[in-house]
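Participant: no sequence on this one, just coordinates:
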């Protein structure tokens, strides 16, 4: 489970086995008891939310938008 970075207690990561065929680029964000997944392309979009309130989803969305280039680079490097 490659970690890209941590932010405010949340782990931003993806799984080494992302499906067959592989799902499009996305990021998982987790902390104990919660998890969200955001698609990175073509636009940052929430794929699912498990246990996070709307305010935190908005904050996480903003972080993903701000660091989208870093996330895409990590995705492309790992799955190249």
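Facilitator: Cool, the structure landed. Because the structure is predicted, anything quoted here is derived from the model rather than measured. Numbering: from 1, shown residues only.
Participant: Please count neighbours and contacts with C-alpha atoms only from this point.
Facilitator: Fine.
Participant: Can you show me the helices along the protein?
Facilitator: Secondary structure of the chain (DSSP state H): helices located at 54-66, 68-79.
Participant: Counting by contacts, list what the last one packs against.
Facilitator: Pointing back at helix 68-79 there. On a contact count with 3 or more CA pairs under 8 Å, 6 or more residues apart in numbering; DSSP states H and E, helix 68-79 meets no helix or strand.
Participant: Comparison target, given below:
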């Protein structure tokens, strides 16, 4: 699970094996977790995040989307 970014208590990462899906990024903070699609910056699922945290997550993913996608492509060779 390569970590892409740690900021404001959030940890952004991706799993090394998620075949057949569009590129996602996972986010954890404490016990809360979410999965966010990179292409549309939309939350695929979340457990335990408040609405304001999800807003912050979407803004952070949008701001770092190119770097996240580049890391995804480098890791998977796409």
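Facilitator: Okay, I see it. Just so we're clear, the structure is a prediction, and the values are computed from it rather than from any experiment.
Participant: Overlay the chains and give the TM-score.
Facilitator: After superposition, the two chains reach a TM-score (TM-score structural alignment, normalised by the length of the second structure) of 0.93; 77 aligned residues with a CA RMSD of 0.9 Å.
Participant: about what we covered before: identify whichever of the helices of the first structure lies nearest to residue 13 of the first structure.
Facilitator: helix 68-79 (8.9 Å; CA to CA).
Participant: what's the matching range in the second structure for the closest one?
Facilitator: Using TM-score structural alignment, helix 68-79 of the first structure lines up with residues 65-76 of the second structure.
Participant: Buried by neighbour count: which residues of the matching stretch qualify?
Facilitator: Residues of stretch 65-76 of the second structure classed as buried: 65, 68-69, 71-72 (neighbour count, 16 or more other CA atoms under 10 Å).
Participant: That stretch: how far from the chain's middle?
Facilitator: 11 Å (CA atoms, centre = their mean, to the nearest Å).
Participant: Residue 8 of the second structure - how many residues pack around it?
Facilitator: Residue 8 of the second structure has 7 neighbours, counted by other CA atoms under 10 Å.
Participant: can you check the one 5 residues further on too?
Facilitator: Here the count is done by other CA under 10 Å, and residue 13 of the second structure has 21 residues near it.
Participant: Tell me the residue in the first structure aligned with it.
Facilitator: Alignment note (TM-score structural alignment): residue 13 of the second structure maps to residue 13 of the first structure.
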